[in-house]
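J.: sequence and predicted structure are below.
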Amino acid sequence: MNDQPRRRPAKPHRRPQKDPVRFLAFEALRAVDERDAYANLVLPPLLKKARAKGDFDSRDAALATELVYGTLRRQGTYDAIVAACIDRPLREVDPPVLDVLNMGVHQLLGTRIPTHAAVSASVELARVVLGEGRAKFVNAVLRKVTAHDLDGWVEKVAPAYDEDAEDHLSVVHSHPRWIVSALWDALGGGRAGIEDLLEADNERPEVTLAARPGRSTTDELAEALGEDNSLPGRWSPYAVRMA
């Protein structure tokens, strides 16, 4: 009789599942980094192609758009947060890995996506585009990120304003330091003015439609959009804003 304990059969290796929304967002981020492409020029053709294949509905397109623009908008802040969660200089992290990490950080700190979903979706994306080894690295870093919310991380990673005002504003408002300096010079100094400007510059832009005289009216545009999705233009009587 064999007294040796039976060895359990190894679990079959699960193939990573490709999430079309996050994969498309990753493609757009890589194009911006590799080719110095403009996100607003790269993203629409990718969305159009995905819709033509039947992979996307309007909610998928909205999420992909938020992942791309939100990640890029707060990239400077997210870079500082990732740097605080790793044991190597940020420049030593391969750009594709950093794109997956920053997109994961945006889901954790900049959206209402639940924490477990943000981490698991990011790790799954990493498995697809980076491989199992780097997916483990992404998992470890993002789990560290969950320790604080965005305000907590900013307070932790941004230098004190009194010690280095421009670097503080650069990290807090996710603008390159040279842009902070140029804008501050243009305003003529004063903390409130520069912070208000940098904060406004990070706001999601509104979509504004123009009614061409003789072809349509603002009432027709508002009716087409629906009462809950239209606002009058701020500056022009021919404008309608999408809510």
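T.: Done, it's in. Remember, predicted model here, so these are calculated numbers, not experimental data.
J.: contacts, neighbours, all on C-alpha from now
T.: OK.
J.: helices of the protein, residue ranges please.
T.: Here the chain has its helices, by DSSP state H, at 20-35, 39-52, 58-73, 75-84, 95-109, 115-129, 132-145, 150-157, 165-173, 177-187, 191-201, 218-225.
J.: which residue is nearest the middle of this structure?
T.: Thr71 (2.0 Å; C-alpha atoms, centre = their mean).
J.: so it makes contact with His106?
T.: Yes: assessed by C-alpha atoms under 8 Å, Thr71 is found in contact with His106 at 5.7 Å.
J.: what number of residues lie near Ala243?
T.: 14 (other C-alpha atoms under 10 Å).
J.: next up, the contacts around it.
T.: Neighbouring residues of Ala243 by C-alpha atoms under 8 Å, 6 or more residues apart in numbering: 206, 228-231.
J.: hmm, 6 Å instead?
T.: Residues counted as contacts of Ala243 (C-alpha atoms under 6 Å, 6 or more residues apart in numbering) are 229-230.
J.: got it, and Lys156?
T.: No contacts exist for Lys156 under C-alpha under 6 Å, 6+ apart.
J.: switch to 10 Å and redo it
T.: By C-alpha atoms under 10 Å, 6 or more residues apart in numbering, the residues touching Lys156 are 80-81, 84, 148, 150.
J.: quick one, which of those are buried?
T.: The neighbour count (16 or more other C-alpha atoms under 10 Å) marks 80-81, 84, 150 as buried among these.
J.: distance to Pro176 added to these, as CSV?
T.: Listed next are the buried ones among the contacts of Lys156 as CSV, based on distance: C-alpha to C-alpha, whole Å:
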residue, distance to Pro176
Ala80, 12
Ile81, 15
Ala84, 18
Leu150, 19
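J.: which of these sits closest to Arg127?
T.: Arg127 lies nearest to Ile81 out of the buried ones among the contacts of Lys156, by C-alpha to C-alpha, at 22.2 Å.
J.: surely the closest one meets Leu108?
T.: No: using C-alpha atoms under 10 Å, Ile81 is not in contact with Leu108; the gap is 11.8 Å.
J.: tell me, how many residues neighbour the closest residue to Glu132 other than its chain neighbours?
T.: Excluding the flanking residues, the one nearest Glu132 by C-alpha to C-alpha, 6 or more residues apart in numbering is Ala126, at 7.5 Å. Neighbour count of Ala126, defined by other C-alpha under 10 Å: 28.
J.: in contact with Ala126, which residues?
T.: So Ala126 contacts 16, 18, 23, 26, 96-97, 99-101, 120, 132-139 (C-alpha under 10 Å, 6+ apart).
J.: take a look at this one as well, against the first:
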Amino acid sequence: MTDARDRHLAGLAERDRRLAYELSAGVLRRQRELDTALELDRADPRLHDVLRLGAYQLRWLTRVPSHAAVSTSVELARETVGEESTGYVNKTLRQLHRDAGSGMRDALTTHPDWLVRRWTTRFGPEETQRLIAWNDTRPPLVLQSIRWSLDRLTDELRASGIDTTLAPFGAGLEVRAAHPASRIPHPPSLPGFAEGGWIVQDPAHALVARFAAIP
């Protein structure tokens, strides 16, 4: 899926490509919650993804104006199914927006029931809820030093005005936004990318390699 997505996004401007990545990953992450709120069992299957994309923008992408999310979804429905579908999409998304996402807050979880049952048995209900909430958050950008030392990577990023902190258990360097309203820089724009000084890797993966003593 990632390869197919990347091929379709190759010609987009950086800003549009970031939005497309956010939409595709976000809809997959929140699909169960979206489907519950939208009552998709009543909708034409050809409209499912159109409605999911629109609802995700309304609920989680605050920088996208609600009228733009609705109108774009209506146009997409017109192209995908036909004129007869536009009224349903418009009504459904506007109703969802008026309800301020209450249906989504009522959804039990974004995770499958079998997994929630397993976690509840192993960890208890409170720890399971914390685990679900953590698993639903967007992961941070963590760099693992390769050709550069960790000290050099830290110094180079700091010299470029980029804030960092050590990842949990010292498993990499987490890149942070300069302030809450700003965005984390795109990895290719960071110092050391062209030189192969580091790679993007989740701390959990890095810890596996560390404890398995993989060279």
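T.: Happy to help now that I have it. As the structure is a computational prediction, the values presented were derived from the model and not from experiment.
J.: identify the contacts common to Ile81 and Leu108 of structure 1.
T.: In contact with both Ile81 of structure 1 and Leu108: 102, 145, 150, using C-alpha under 10 Å, 6+ apart.
J.: identify the residue of structure 2 aligned to the first one.
T.: Going back to what we said before, that points to Asn102 of structure 1. When structure 2 is aligned by TM-score structural alignment, the residue opposite Asn102 of structure 1 is Arg52.
J.: hang on, isn't its match packed against Arg46?
T.: No: using C-alpha under 10 Å as the test, Arg52 of structure 2 is too far from Arg46 to be in contact (11.4 Å).
J.: more neighbours, these two?
T.: Arg52 (26 against 12).
J.: quick revisit: which residue in structure 2 aligns with the residue nearest to Glu132 of structure 1?
T.: Checking TM-score structural alignment: Ala126 of structure 1 goes with Ala77.
J.: quick one: contacts for Asp3 of structure 2?
T.: Neighbour list for Asp3 of structure 2: Leu9 [criterion: C-alpha under 10 Å, 6+ apart].
J.: equivalent analysis for the one 4 residues further on, please.
T.: If you count contacts by C-alpha under 10 Å, 6+ apart, Arg7 of structure 2 has none.
J.: swap in the one 5 residues further on?
T.: Leu12 of structure 2 is in contact with 18, 20, counting by C-alpha under 10 Å, 6+ apart.
J.: separation between it and Asp6 of structure 2?
T.: According to C-alpha to C-alpha, to the nearest Å, Leu12 of structure 2 stands 10 Å off from Asp6 of structure 2.
J.: over to Leu143 of structure 2?
T.: 21 Å.
J.: settle it for me: which of those two has more neighbours?
T.: Leu143 (25 against 13).
J.: show me what the more buried one aligns to in structure 1.
T.: So, by TM-score structural alignment, Leu143 of structure 2 is matched to Leu209.
J.: so what's that match closest to, chain neighbours aside?
T.: Closest to Leu209 of structure 1 by C-alpha to C-alpha, 6+ apart is Val240, at 5.2 Å.
J.: what is the neighbour count of the one you found?
T.: Counted with other C-alpha under 10 Å, the neighbours of Val240 of structure 1 add up to 25.
J.: surely it touches Gly226?
T.: No: look at Val240 of structure 1 against Gly226 with C-alpha under 10 Å: they stay out of range, at 11.4 Å.
J.: common neighbours of these two, please.
T.: Residues touching both Val240 of structure 1 and Gly226 by C-alpha under 10 Å, 6+ apart: Glu220.
J.: contact partners for the aligned partner of the residue nearest to the centre of structure 1 in structure 2?
T.: When structure 2 is aligned by TM-score structural alignment, Thr71 of structure 1 is paired with Val27. Applying C-alpha under 10 Å, 6+ apart, we find Val27 of structure 2 in contact with 33-35, 49, 52-57.
J.: and with 7 Å instead?
T.: Applying C-alpha atoms under 7 Å, 6 or more residues apart in numbering to Val27 of structure 2 gives the contacts 52-53, 56.
J.: cool, Ile194 of structure 1 as well?
T.: Ile194 of structure 1 touches Trp184, counting by C-alpha under 7 Å, 6+ apart.
J.: one more pass at 8 Å, please.
T.: Contact analysis of Ile194 of structure 1 by C-alpha under 8 Å, 6+ apart lists 180, 183-184, 187.
J.: try Gly103 of structure 2
T.: 36-37, 96.
J.: what does the residue nearest to Leu209 of structure 1 align to in structure 2?
T.: Aligned partner of Val240 of structure 1 by TM-score structural alignment: Leu173.
J.: surely its match is in contact with Ile162?
T.: No: counting by C-alpha under 8 Å, Leu173 of structure 2 does not reach Ile162; the two are 11.6 Å apart.
J.: look up how far Asp35 of structure 2 lies from the counterpart of Ala61 of structure 1 in structure 2.
T.: If you follow Ala61 of structure 1 across to structure 2 using TM-score structural alignment, you land on Arg17. Taking C-alpha to C-alpha as the measure, Arg17 of structure 2 and Asp35 of structure 2 are separated by 25 Å.
J.: first to last residue in stretch 139-155 of structure 2, what's the distance?
T.: Stretch 139-155 of structure 2: ends 23 Å apart by C-alpha to C-alpha.
J.: give me the buried positions along that stretch.
T.: 141-145, 148, 150, 153-154.
J.: ok, stretch 43-63 of structure 1 next?
T.: Quick answer for stretch 43-63 of structure 1 (16+ other C-alpha under 10 Å): 43, 46-47, 50, 56, 60-61.
J.: try stretch 135-152 of structure 1
T.: 135, 138-139, 141-142, 145-146, 150.
J.: could I get the residues you listed as CSV with distance to Gly193 of structure 1?
T.: Below are these laid out as CSV (distance: C-alpha to C-alpha, whole Å):
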residue, distance to Gly193 of structure 1
Ala135, 42
Val138, 38
Asn139, 39
Val141, 35
Leu142, 34
Val145, 31
Thr146, 32
Leu150, 23
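J.: alright, that wraps it up for me.
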